[in-house]
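Undergrad: sequence-free structure coming up:
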């Protein structure tokens, strides 16, 4: 929560999340800004039954199949870099860590590459962002 509050207070937020009533399914939006354009994507994940021993799997469903660094259903690849870090820090890590140390670097690398290749194009507020 402190991470989110700090980002908001510094006008540096880059995602919004909410959970179902049970707190087991989370959903919202994340975004990447490039060339002063905001590329916004739906983000979803479930809390694993074995959480916090098991890291969450973050999905950006609308980007499913658009990059090799993604699994079926739009789950971003965190296996090589983030999951070992998570395992070393159980039970201290949580959702904010998964976003800051998993999703943020993934967005910073993959989205500019997809923009450059024309896979992701900017859409204004009147249409869906991130679609091609």
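TA: Perfect, I can see it now. These numbers come from a predicted model, not from an experiment.

Undergrad: could you use CA atoms for every contact and neighbour count after this?
TA: Noted.

Undergrad: which element is the residue nearest to residue 34 when sequence neighbours are not counted on?
TA: With CA to CA, 6 or more residues apart in numbering as the criterion, residue 34 has its nearest non-adjacent residue at 7.5 Å, and that residue is residue 112. Secondary structure assignment for residue 112, by DSSP states H and E: helix 104-116.

Undergrad: helix or strand: which one has residue 29?
TA: Assigned by DSSP H and E, residue 29 falls in strand 25-34.

Undergrad: which other residues reach that strand?
TA: 14-20, 38-47, 107-108, 111-112 (CA atoms under 8 Å, 6 or more residues apart in numbering).

Undergrad: can you name the element that comes right after that strand?
TA: Where DSSP H and E defines the elements, the next helix or strand beyond strand 25-34 is strand 37-46.

Undergrad: put this next to the first one:
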């Protein structure tokens, strides 16, 4: 992920849902235009977000998510997650400063801590 230092806002990222569906014998990817959550870029490979961002809407509390291991988020929510790096509040951001990446894996830290006090998760960028 490119994060030019003069564009400090590029360390922000919006998390978007991608639904994979089959339609007329074809695979179609449908995505939301607005982010459902945000994350902060830590390195080119990792982002930090909240654990509740990984829970599907209407899903029971964090009991559904694996703890202290890397896992594929799409196995626990009905969508894939992709990351748009850049200030997600500014739609006029030039395309040259906006990057899109798929989340490969997530890691939830909860052992010995109780939700919501331990509302932290790491995301691993597929393209790193």
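TA: Sure thing, it's come through. Nothing here was measured: the structure is a model prediction, and the numbers come from that model.

Undergrad: TM-score them against each other, please.
TA: The TM-score (TM-score structural alignment, normalised by the length of the second structure) is 0.26; 62 aligned residues with a CA RMSD of 5.3 Å.

Undergrad: next, the angle strand 25-34 makes with the helix holding residue 112 of the first structure.
TA: For helix 104-116 of the first structure against strand 25-34, the angle by axes from the mean of the first three to the mean of the last three CA atoms, to 10 degrees is 50 degrees.

Undergrad: list the buried residues in helix 104-116 of the first structure.
TA: 104, 106-107, 110-112, 114-115 (16 or more other CA atoms under 10 Å).

Undergrad: cool, stretch 26-43 of the first structure as well?
TA: Buried, per 16+ other CA under 10 Å, within stretch 26-43 of the first structure: 26-27, 30-32, 38-43.

Undergrad: what's next to the strand or helix carrying residue 30 of the second structure, contact-wise?
TA: Element membership for residue 30 of the second structure (DSSP H and E) is strand 26-31. Applying CA under 8 Å, 6+ apart, the external contacts of strand 26-31 of the second structure come out as 16-22.

Undergrad: need the buried ones from the residues you listed selected in PyMOL.
TA: The buried residues among these can be selected in PyMOL (16+ other CA under 10 Å) with this line:
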select buried, resi 16+17+18
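
Undergrad: just the contacts of strand 26-31 of the second structure: which are in strands?
TA: 16-22 (DSSP state E).

Undergrad: which of those residues lies closest to residue 83 of the second structure?
TA: Comparing these against residue 83 of the second structure with CA to CA places residue 16 closest, at 6.3 Å.
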